[in-house]
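**Student:** The following block contains a protein sequence and its predicted model.
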Amino acid sequence: MSRRHSGIYMSANAWLFMAICIAIFSVGLTTLITYPSPPAQAIMPEEQMANPVDEARARALAAELRCLVCQNQTVDDSDADFAITIRSIIRDQISTGQSDQDILTYLRQRYGDYILFNPPLNHMTVMLWLAPIILLIGGVIVIVMTRQKALHKAPHKNQDKDQL
């Protein structure tokens, strides 16, 4: 028993062998892609504070800040030199007794609101927060107006029959 495929005759065993190879390859590839990788350790052991409470506080603050080099990672997750510097600043200020708000204020004054992953709503960032809503409303208006124009321009079937 053989099957014809693009002018090439293959036995049923060959088809079965190909199907098994493809299945094994697919399972292997899926396993490699989805296999969980170990978490990245951006913070070096020498960076960590001796007090676990202070270390947790430093990590929480670093998780609220954007790495300006990486831009899609927090300072806590990044291993860029900038992130290492910011983590060092955070730990230094914690060790001198600064509050979380004082540290965030210091970093905002030095690097701007962009360093915060969730920028505050103020007169400078209001467009950032409202732009998606304005664009959505504008898009709906354009679609509605375009459809209305198309409906008014389309000849009616009854008018065509009357003209004949």
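**Tutor:** All right, it came through fine.

**Student:** only C-alpha atoms for contact and neighbour calcs from this point on.
**Tutor:** Fine.

**Student:** how about Ile22, what does it touch?
**Tutor:** For Ile22, the contact set (CA atoms under 8 Å, 6 or more residues apart in numbering) is empty.

**Student:** Take this one as well and set it beside the first:
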Amino acid sequence: MLAVMLLLASAPALAQSALPPAPYADRQIDDPALERKARGLMETIRCLTCQSQSIADSNASMAGDMRSEIRQRIMAGETPEHIRAWLIERYGDWVSYEPTAAPILWPLWAAPAVLLFLGLLLLRARIKRRKRP
């Protein structure tokens, strides 16, 4: 009975994925110029598993799949911008480290300037109040 329990407890540790590894997850493209393009894009795409690393730095299997997909699309002649747009369409804006300039985000971009302006107005009013006799 003890042997059966030990065998069942160790089964998840011995399990392997049925899927083969992505072909270009850890293998670079032979053409250095294409690899630079792919690598540049990979550094700006967020790992969906880790969430704090780019797919270029992550060891997660999902990141490996995304690296392979990017390399295959670069070798097929797609541009990094087209691949980024495809990834954003598939996974949402969050997947990209590069911020978008969507109209809904304009208040977010304008907020620091507005706060700085209001701070300067407040500072000016305080300075004027101190100078009065």
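**Tutor:** Yep, it's here. Bear in mind that the values here come from a model prediction, so they are computed numbers and not experimental data.

**Student:** How much space separates the most centrally placed residue in structure 2 from Arg129 of structure 2?
**Tutor:** Nearest to the geometric centre of structure 2 sits Arg46, at 1.4 Å (CA atoms, centre = their mean). Arg46 of structure 2 sits 50 Å away from Arg129 of structure 2, going by CA to CA, to the nearest Å.

**Student:** hang on, the earlier thing: what residue of structure 1 matches up with the residue nearest to the centre of structure 2?
**Tutor:** Mapped onto structure 1 by TM-score structural alignment, Arg46 of structure 2 lines up with Arg66.

**Student:** My guess is that match contacts Pro119. True?
**Tutor:** No - if you go by CA atoms under 8 Å, Arg66 of structure 1 and Pro119 don't touch, sitting 10.3 Å apart.

**Student:** Can you name the helix or strand that the aligned partner of Phe117 of structure 2 in structure 1 falls in?
**Tutor:** By TM-score structural alignment, Phe117 of structure 2 lines up with Ile137 in structure 1. Assessed by DSSP states H and E, Ile137 of structure 1 sits inside helix 126-153.

**Student:** Downstream of that helix, the next helix or strand is which one?
**Tutor:** Downstream of helix 126-153 of structure 1 (by DSSP H and E), the next one is helix 157-163.

**Student:** helices or strands up against that following helix?
**Tutor:** Helices and strands touching helix 157-163 of structure 1, as assessed by 3 or more CA pairs under 8 Å, 6 or more residues apart in numbering; DSSP states H and E, are absent.

**Student:** thinking again about what came up before, tell me the helices and strands packed up against the helix holding Ile137 of structure 1.
**Tutor:** Packed against helix 126-153 of structure 1, as judged by 3+ CA pairs under 8 Å, 6+ apart, are no other helices or strands.
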